[in-house]
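need coordinates for the below:
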Amino acid sequence: MSFFNRLSIGTKLIFVASLVVAICVALMVFIVSQTASSILSTESDKLLTNTAKRYQNFVQNIMSETFGNTLSSSKILSGLIDDGQKIDEKMLSIYLSSMLDSGSYSVGSFIILSKDYTEQHQIVSKNKISSGELVLAFIDDKPAESGGIRGIRPNELLDASPRLLSKLQNNEVQTLSVLLSQQAKFGDRDLYYKTIFAPIFENGKVVGIVGNLLDFTSIERRLGNPELDVFEGAQRFIIDQNGIVIFNSDRENTIRTRLKKLDEINAHPSAKELIQAVMSKKDGIYTYQTLHGKTSKAAVATFEAWNNIGETWSIVSLAPFSSIEKPIDNLELVLILVGIVAIALISLIIFIFIRTTMVNRIQHISHTLFEFFKYLNHERKDAPQPLKIVAQDELGEMGNAINDNIQKTKLGLEQDSKAVVQAVETAKTIEAGDFRARI
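Predicted coordinates:
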């Protein structure tokens, strides 16, 4: 405080004014940052939720196409059989090939006719297996293009999905059904898919199944497209009702995380919390730490893969908090820089104003007062020059008062000097013997 007391009035005024401006700018930066942060948090919640819903719609449309295609095939084939039309291997092969080629996201298709049906209709084929069922299966090597369809051996399909045959043999297929998502090798191709199938009826009795292999790889590729990122470092993944990862857009971990339980590949507590939310079908915004250790905001959107098949999926759309808050960091930096410039500019203006309108005048008044005191103490012979009044403010009134006092004092001292001179002359006259002299 003693240092502050030793400062000049002008310096004190500039310091105090600059301090007030700095505090105001700091408050402005804080308030704007907090307000912007709150708005950005709300908007990022909406944006992530909307993107999760958009990805949900994208996946649901694909599922609807493949599930719908399978159901339609079930009804068509059942209708043909009920109408008494002959269902031979050639016709079924043509039908399966057409069905597969028309499906944008089907990588395979198949028909399995029961032993009872093949025996009743005396079907002879190299695609009949030892237990008597007819198995026709095709793979599409060019899912996104026309053509590329090739047949595969029955054992390739049944080795990859043995439950298909057991479900048919045990009469467990009464409606549209699915198997667990899986990875399998067909010839030289590694496929990642979900098996979707529906019953084929003859007069109300199940005599076979028809199905599609939903291509997960193409869906995974679409979801992993960086153009879908709404924030830097954004990520998308899909988990089922058990917390099993179906898709993951993180290219570094896409293969590693397939069909793994989320909390087994990510030991962070946020993974368990996310699984609990998914199992409870609680959509919303959650905090999740990624495999890269980035704390992120995650929006969850849950939906049924298809009505009444007992499988739900959850789209998780997430973005690192650092990416979400990056605009705020940039805004704060800009505000701070603008604040520093504003403080410097305002301080300069205040300095010039105080210097020209106050400090110089105060210094002039101070100098005149000191010279006036010297004049009173007879340290100088002549009175100081009157102050030049430039404004009728408090300093102007002070200057007028000083000028008046200088003038009055000057007149008084001049009269006193004359009186002293007269007194000296009178004293000399009296000393000379002239007692008539008067002061």
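
could you use CA atoms for every contact and neighbour count after this?
Fine.

okay, helices next: where are they in the stretch 101-250 of the chain?
115-120, 154-160, 163-169, 216-223 (DSSP state H, counting those that start in this stretch).

residue at max distance from the center of the chain?
The C-alpha centroid of the chain is most remote from residue 433, which lies 113.2 Å away (Cα atoms, centre = their mean).

the structure of the following sequence is requested for comparison with the preceding one:
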Amino acid sequence: MFSTMKLGTRITLFVIGIVLICMTTVALIIIDRSSKIQIDEAHKLAINASKRYANLVQGFFNEVFIGLKASKQTFEELLQSGYNDDQPIMEKSLVNLVDSSQWGNYAYLYIKDPSYTQHNIANPKHKLPNGEFLILVHDQNPNVDGGVEVLQADPSILNFGSVQKALTTKKPTVGIPTKQNIGNLGERMGVGMNFPIFDKAGNVQGVLGIFVDLDAIAPRLIDASLSVFEGDYRVLMNQSGVIGIHYNKEVLGKSIFNVNTDPTVKKIMEKIQNHEDGIFDFTNMRGEHGYAGVANFEVGQGLNEYWSVMIPIRTSAILASVDALRLMFYVGNLISYVILGIILSYYIRFRVVGRVRSISEQLFGFFKYLNHETQTPPPPLKPTAQDEIGAMAMAINENIEKTRKGLEQDSHVVKEVVYIVEEAKQGRFGGSVTQTSPNPQVEKLKTSLNEMSTTLRGLVGPDLGKAAAIFQAFEKNDFTQRLENPQGLEKGVNSLGDSICNMIRVSANFAKDLESKSKDLEEAVRTLTESSNTQASS
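Coordinates of the predicted model:
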């Protein structure tokens, strides 16, 4: 099919095909390289962002931790003073503690010392149902000073795992993210941060703690305006994988293993538990593959309590700009191919194929002239450019002109050859072809013909007609005519006439002698007859 197409169409398709292959190859290389660069940059952005948010949350947690640590000594001194009339001071100190913290909305002080139980509790709000002492305060607006209210002691505080752990381990503790409805003020997602309170003997007599409000911290992480890539989000969880902050509130307080069973989660958690920061393969809950930047941070000092900020990013979001670039390449290439095809078709049609067609027509006309189908050569081409096709046209013009002149010279030679042949038919020899030809074969023929004519002139003479006239005279017994300046065969004709004349002369002499002899014989016969008659008579 390709071989049956016109030259211009084939050239256009071939050039466009080559351009298509080259541009597509370049586009694929650029897109592939861009994809790798984009993924590398996304990795850097993800790990940097996760570290930045990890530092941010660590600062929030450490603010609370330092406040607790600083207040711990005050409460221990009040406890160890032996006076239970310092409860108002404890309440005031606890109010100041939670008011100074931006991220802790609840603060609590639990004391199990017998001197702080039952009737020894001055404020009924500080009495738990079991008669123990618990001060519970709530900061209604942590962002401004004041607004702290004292709540009725809530026994749910003692159910915090972190509170019980602080009592048993005698060490500061950080709980797991949980939803708590403290004082029936509504559920809040948070984590308890606690310090044990010791008496003079070093026995644990209570716990000082703050409930860190993760719901208040969440806007600093889940705000959509913080996203670098479409659909990315930030997750805060402890080293066990319990989720504290997530854009999907349904997963808060749950283990990441329960909300996402993909094998990549297990691998990431192994890195988190080893406190390894980095970028790792990750498939989210919707099954979308991508990567996750993970940054770990320690809560407090020396607690061996680590939390992590994870930022999952979908591969499709990372490569969105590359996809746009790919589409731009494809559309741009398509437009380029159409424009190139139009321009190339126009150029090839009028600047190449049109000129080639003119040369083709010129050659066909020249072939007709060579084959004597026409008597006139085609008119010379007029080159429109000094390029290869123009040079070809000039060469064709020059060769057509040379061929025309050569054929004209051949024609003159042939005319002379025909004339000499016609003369030869009339018996006239010795003529020669004087015209020349650029054709070596014609020249060879001319030379051979001239040699033959000269040779025949030498053999038979310049004009056989004259010899024929002599022979016709001989037929009429006229042997007196001779050829002047005889050559070749003419000499033989003259010699033949001379020979015939000599023979005639000899024959004439013989006749005369015979006649004389005949007369003598006749006379002798007559004499003899007469003698015989005489004798008979006598």
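
just to revisit the earlier point, any idea how far the residue farthest from the centre of the first structure lies from residue 150 of the first structure?
Separation of residue 433 of the first structure from residue 150 of the first structure (Cα to Cα, to the nearest Å): 157 Å.

could you dump the helices of the stretch 101-250 of the first structure into JSON lines with distance to residue 89 of the first structure and mean neighbour count added?
Converted to JSON lines, the helices of the stretch 101-250 of the first structure look like this (distance: least, Cα to Cα, whole Å; neighbours: other Cα atoms under 10 Å):
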{"stretch": "helix 115-120", "distance to residue 89 of the first structure": "11", "mean neighbour count": "15"}
{"stretch": "helix 154-160", "distance to residue 89 of the first structure": "13", "mean neighbour count": "16"}
{"stretch": "helix 163-169", "distance to residue 89 of the first structure": "18", "mean neighbour count": "17"}
{"stretch": "helix 216-223", "distance to residue 89 of the first structure": "29", "mean neighbour count": "18"}
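
would CSV of these with distance to residue 309 of the first structure be doable?
Shown next, in CSV, are the helices of the stretch 101-250 of the first structure (distance: least, Cα to Cα, whole Å):
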stretch, distance to residue 309 of the first structure
helix 115-120, 26
helix 154-160, 21
helix 163-169, 15
helix 216-223, 18
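
hmm, back to that, what about the residue farthest from the centre of the first structure, which helix or strand?
Applying DSSP states H and E as the criterion places residue 433 of the first structure outside every helix and strand.

can you tell me, leaving aside adjacent residues, what's nearest to the aligned residue in the first structure for residue 271 of the second structure?
Under the alignment (TM-score structural alignment), residue 271 of the second structure pairs with residue 277 of the first structure. Leaving aside its sequence neighbours, residue 277 of the first structure sits nearest to residue 283 (Cα to Cα, 6 or more residues apart in numbering; 7.2 Å).

what does the host helix or strand of the match of residue 271 of the second structure rub up against?
Residue 277 of the first structure is part of helix 269-279 when elements are defined by DSSP H and E. Applying Cα atoms under 8 Å, 6 or more residues apart in numbering, the contact partners of helix 269-279 of the first structure are 240-243, 262-263, 283, 286-289, 300, 302, 314.

in that helix, what counts as buried?
270-272, 274-275, 277-279 (16 or more other Cα atoms under 10 Å).

how about stretch 273-283 of the second structure?
273, 275, 277-283.

how far away is residue 9 of the first structure from residue 354 of the first structure?
Counting by Cα to Cα - residue 9 of the first structure and residue 354 of the first structure are separated by 10 Å.

compare the two (neighbour count), which wins?
residue 354 (18 against 15; other Cα atoms under 10 Å).

tell me the contacts of that one?
10, 13-14.

how about CSV for the residues you listed, with distance to residue 61 of the first structure, neighbour count and secondary structure added?
Converted to CSV, the contacts of residue 354 of the first structure look like this (distance: Cα to Cα, whole Å; neighbours: other Cα atoms under 10 Å; DSSP: H, G, I helix; E, B strand; the rest coil):
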residue, distance to residue 61 of the first structure, neighbour count, secondary structure
10, 74, 17, helix
13, 70, 16, helix
14, 68, 22, helix
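
how about the contacts made by the residue lying closest to residue 139 of the first structure once chain neighbours are set aside?
What sits nearest to residue 139 of the first structure in space, not counting adjacent residues and going by Cα to Cα, 6+ apart, is residue 108, at 4.3 Å. With contacts defined as Cα under 8 Å, 6+ apart, residue 108 of the first structure is in contact with 100, 137-140, 212-214.

quick one: which of those is nearest to residue 116 of the first structure?
When the contacts of residue 108 of the first structure are ranked by distance to residue 116 of the first structure (Cα to Cα), residue 137 comes first, at 19.6 Å.

and the closest residue to that closest one other than its chain neighbours, how many neighbours does it have?
Once flanking residues are discounted, residue 137 of the first structure sits nearest to residue 110: 4.2 Å by Cα to Cα, 6+ apart. By other Cα under 10 Å, the residues close to residue 110 of the first structure number 27.

isn't residue 110 of the first structure up against residue 136?
Yes - in this structure residue 110 of the first structure lies within contact range of residue 136 using Cα atoms under 8 Å: 5.4 Å.
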